[in-house]
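>>> Next input, structure requested:
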Amino acid sequence: MTSPSPSRRPITGLLRLLAVLLTVLGVVAVSAGAAVGPARVERPIGSGPVASFSITTPACAVAGVPFRLTVTARDAAGRAVPSYRGTISFGQGPHDYSGLPETYTFTAADRGRHAFSVTVFTAGGWAFSTHELGDLSVAGTGRGITVRPGRATQLAVAIPPEPIVAGVTVPIEVIAWDDWGNIATSYRGTVAMSTTDPAQGAGVAPARIRFTRADVGRVALELPDGLTLLTPGDHTVTATDVRRPTLTGSTHVVLPEPRTTGPGLNGWGDNEFGQLGDGTLTDRSTPVVTSTVRTWTDVAAGGQHSLALADDGTLWSWGSTDFGQLGRISEEPGVDPGEVGTSSAWTQIEAGSVSSAGIMDDGTLWLWGSLADSSAPVQVPGTGWVDVALGSDHGVGLRSDGTLWTWGRNDSGQLGTGSPEEYVSVPTQVGGGYWAAIAAGADHTLALRADGSLWAWGRNAFGEVGDGTTTTRSTPVPIAPGTAFAAVAAAGDHSAALTADGGLWTWGRNTQGTLGDGTTTDRLVPQQVATDRTWKTVQLGGASAAAIATDGTLWAWGRDSAGQLGDGTAVDRWAPTQVGTAADWTTVSVGTEFMLGLRS
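Take a look at the predicted model:
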């Protein structure tokens, strides 16, 4: 074998090296010594077809300030595709940003990557996405960007929606905003508060509010701080930065003329749940005209809710609705009357602790709230109902044939049937004979027969049954035999009755002067009180009582924890005390810590 000449070895090696290089460059090389023809060009080694898009943004931006958003076309391996000339879509519809078109077509100059100048106006977390027009499978979403609020450019003053009452402080809130409607969380200024009410003692306390980092752009003044107005009329409440007077804001508020008593529906006492029906949650220590949306013919005050009958036969409710006692779909307390259903056939109403009842003109009885386990009226079995009374958790009804029926809880014998059952779900007849009137306390029951004789049963821990003992009675027992009564009332652990000649009698628990006899001594039998006048109606509720005299004046006594006695104080009264000077009261109803009344 002949070895290649030494001069030829380096040439062969160089040719081989050149072939490798040409292969890398996409040109097919020929072996050394072979004939070389035109080169066959293959597809360059590089990116493949577009499989997705990447979107890059800064991690943070400021509302209203442009930032750079870059979209890059990429193949399946994640490599940029400089040759991409397709069209992408950012979606349609309104957006809270600017700078992104609905569609964009890449050009040769983009080389597969295009940057947009985007401005976002709403603070928060944002993530942008895009896809190839007509092909949702070729898409991409950015990693997200946090947009911070802009610099504070305006202040706002927020006041609760309920009506303002003269001299009653209400909480307010001061908020710093940027130009785009975001709370300016970085605001650290000091704000001076002012009002247009010239009265001494009116204004905002404190008069200056300093925003700190922890406030994140909003400061709420909680009671006892807040806004107090004294002068009826239109007022402006203004907040102004002490160093930047142009950073300011205000709100308009109306202080109505003071409410007073007058014809129609009046309410007073506790109003925590809007049970007075005056559109506020403000307690009243004297009667004030509340709802005037209808002409009312009857009212009933319950635990913390109210019912009223309008002259067109419709039934309305307001106040607390924790147990569905308003009889209408409502999860929040109703500070204004709302209609119960659509019927205009209601003739009688009754409000218990957390239940309600009504009778229609066809003699049907309807129940709702805790005792019915329903927030909508449910019909009680039977017909011919003419009267109904509700205790804490039991019901009493009279039918037109004079029969008396009870249902509900019976753990204290309050149903009067003598049965050991602790709960009876359907009305059960009590005794025989003809009954004429009924009343229900918390856990005891009173009833009158047609001859005026009084009977009672149920819990008797404080003498509320009135038989001279504190023994619980599970069947009716006679009370004050020989005395003819004309009306009865009961609530809590106390009782009352009127005789035909207008005498007022009370008995039972007397812790806070509830019996009106000038003492706080419990009474185990009925005793006559307030003999200086004659009475035409008496009502009890909680530990308070009220009665209308035959001259039309209204009197109240007992507990006065929330102004429910209506004399402008919160002082318990152990004897009847006149409520105002009006002599045209026609109806009164007593709730747990509030009262309702009608004036002609």
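
>>> can we go C-alpha only for contacts and neighbour counts from here?
Will do.

>>> Make sure residue 13 is indeed in a helix.
Yes - membership of residue 13 in a helix is supported by DSSP: H, G, I helix; E, B strand; the rest coil.

>>> the helices in the chain, which residues?
Counting by DSSP state H, the chain forms helices over residues 9-24, given from the N-terminal end onward.

>>> what's the nearest residue to residue 449 if we skip its chain neighbours?
Residue nearest to residue 449 in three dimensions, not counting chain neighbours: residue 435, with 4.2 Å by C-alpha to C-alpha, 6 or more residues apart in numbering.

>>> Let me see the contact set for that neighbour.
With contacts taken as C-alpha atoms under 8 Å, 6 or more residues apart in numbering, residue 435 has the following neighbours: 398, 402, 403, 404, 447, 448, 449, 450.

>>> Quick one: neighbours of the residue lying closest to the fourth one once chain neighbours are set aside, just the number.
Once flanking residues are discounted, residue 404 sits nearest to residue 398: 4.8 Å by C-alpha to C-alpha, 6+ apart. Taking other C-alpha atoms under 10 Å as the neighbour definition, residue 398 ends up with a count of 23.

>>> this one as well, want them side by side:
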Amino acid sequence: MKKTITLFFIFLSLQNYAQCWQTVSSGSDHTLALKTDGTLWAWGDNGSGELGDGTTVDKNMPVQIGTANDWQKISAGHNFSLAIKTDGTLWAWGFNSWGQLGNGANTRQISPVKIGTATDWQSISASRGTTGGHCIALKTNGTLWAWGRNSLGQLGDNTLVDKNQPIQIGVDTDWRLIATGGNHSLAIKTTGALWAWGWNGTHQLGDGTNINKLVPTQVGTATNWQSINGAYTHNLGIKTDGTLWTWGFGPEGKLGLGTVSIAEVPTQVGSSNDWAKAIAGINHSVALKSNGTLWSWGKNESGELGFGTNSTTNIVVPTQVSTNADKTLISAGESFTQIMNSDGFLYATGLNTVGQLGDGTNANKNTLTPIVCTALAVNEFKSMQVKAYPNPVRELLHLSYEQEITMVSIYNLLGQEVYNKSVQADEATLDLSALSPGTYLVKVTSADNAQTLKIVKQ
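Modelled structure (predicted):
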């Protein structure tokens, strides 16, 4: 009976972790995420305040940003961040040299600041890539807006002048979906037609030329575009028939067209018609099929493709990552990838030098590594009586408690017990050197209480 109750509580703890994440957005080297309770979390590079926690210190684990629980949409760019709240207000923070925060200034902000007074913002897209510094957005009335860097016409206002406040682009009210590349922009209208503008030096606009466009320009004549996503020099799109298309420049194989490295116009990838989502990283690509399977291709030097290897040999066609068919959301940064499954578990793989994966380490990963969603906020953890240090831990984990500890049990994220120790003292030292690197739940039991903590084993 006691074992059944213990497993039941561990199951509840895992369910709490599993159902925690709602969505994630990968910037160049940082990550934003929303929990199902509407709170905002961030990790990774923070040199420009792009995490929004009031500091410029990198974080390799998720940290809560403020205390608000009404965040709705997020977009992580290159050293800056955007978000929309449920009341339709727009917020921004981070690097701001080109006015990409839209607050009328060009100085960085290390905490979220409200942009203007409008309450009808619907969707946002922040540009990534080393020179990315512009934003585009849609309002609920179908109008298109842009601000930030404009040296290559990426705002679409027929000028090359940066804007540090949102400006409306044209007068059309039938815009449906938007995406930014490094220095270009993409959009789909309610008619299903595809439009692009900005830098076109590597054919990323898909119009058959390499001439920059200063205003939105229709790409081809197709009217069945369903979704689009852009990176620095290439783009991915899915049509309503489930076919996958790519265009731009991709010598790393990120176009998915085999040895073909340039596509001047949208070109179909393979012949499958069951693609559901596609995301362009800077030098790699990831996609989901309608059956929930994950596929990736392109550069893999940092393990960003998730195949369990790091290789200078590029993967030039979409290749299935695993046999699991439970993936529902994908996001890609400069050299890392993040995946969410149907249970709300978040996984990451790839470059991790500034903690952009969020697993509590700064070591690169080449397989999908779970990013545990802590059940409590940071300030709540501080008030707990059980103390565990160091965390992350390499070998010895020290526990202390105001009451006598009777038993310590450690579980992996599948709910399997991997360690236990009888203690009978208010302090304990655990030798965890035999545990594999990863995230674990530590259940500390006393005579009349039990607490479950999260630790990261390096």
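
>>> Once they're superposed, tell me the TM-score.
The pair, once superposed, lands on a TM-score of 0.68 when counted by TM-score structural alignment, normalised by the length of the second structure; 323 aligned residues with a C-alpha RMSD of 1.7 Å.

>>> Which residue in the second structure aligns with the residue nearest to residue 404 of the first structure?
Taking TM-score structural alignment, residue 398 of the first structure has residue 188 as its aligned residue in the second structure.

>>> Surely its match and residue 216 touch.
No - counting by C-alpha atoms under 8 Å, residue 216 is not a contact partner of residue 188 of the second structure; they are 10.5 Å apart.

>>> where do the strands sit along the stretch 201-350 of the second structure?
Counting by DSSP state E, counting those that start in this stretch, the stretch 201-350 of the second structure forms strands over residues 213-218, 225-230, 234-239, 244-249, 262-268, 275-280, 284-289, 294-300, 311-320, 327-332, 336-341, 346-350, given from the N-terminal end onward.

>>> Residue 67 of the second structure: which of those strands is closest?
Checking those against residue 67 of the second structure by C-alpha to C-alpha gives strand 346-350 as the closest, at 21.7 Å.

>>> Which residue numbers in the first structure does the closest one align to?
When strand 346-350 of the second structure is aligned against the first structure using TM-score structural alignment, it corresponds to residues 554-558.

>>> rewinding a little: so how far is residue 589 of the first structure from the residue nearest to residue 404 of the first structure?
Taken as C-alpha to C-alpha, to the nearest Å, the spacing of residue 398 of the first structure relative to residue 589 of the first structure amounts to 20 Å.

>>> try residue 9 of the first structure
Using C-alpha to C-alpha, one gets 123 Å for the distance from residue 9 of the first structure to residue 589 of the first structure.

>>> between these two, which one's more packed in?
Neighbours per residue (other C-alpha under 10 Å) separate residue 9 of the first structure from residue 589, with residue 589 holding more: 25 against 10.

>>> from memory residue 418 of the first structure sits against residue 472, does it?
No - shown here, residue 418 of the first structure and residue 472 do not form a contact pair, counting by C-alpha under 8 Å, at 11.2 Å.

>>> now for residue 408 of the first structure: what does it line up with in the second structure?
Residue mapping for residue 408 of the first structure onto the second structure gives residue 198, with TM-score structural alignment as the criterion.

>>> neighbours of that match, just the number please.
Applying other C-alpha under 10 Å, we find 30 other residues in the vicinity of residue 198 of the second structure.

>>> same check, this time on the one 10 residues further on
Here the neighbour count serves as a burial measure; for residue 208 of the second structure (other C-alpha under 10 Å) it reads 17.

>>> what's the matching residue for it over in the first structure?
With TM-score structural alignment as the criterion, residue 208 of the second structure lines up with residue 418 in the first structure.

>>> Repeat that for residue 86 of the second structure.
In the first structure, the residue paired with residue 86 of the second structure is residue 311, using TM-score structural alignment.

>>> Could you do residue 73 of the second structure as well?
Alignment of residue 73 of the second structure against the first structure is given by TM-score structural alignment, with residue 298 as its counterpart.

>>> Helix or strand: which one has residue 13 of the second structure?
Counting by DSSP states H and E, the element that carries residue 13 of the second structure is helix 2-18.

>>> and the following helix or strand past that helix, which stretch of the first structure?
Reading on from helix 2-18 of the second structure to the C-terminus, the next helix or strand found by DSSP H and E is strand 21-26. Using TM-score structural alignment, strand 21-26 of the second structure corresponds to no residues of the first structure.
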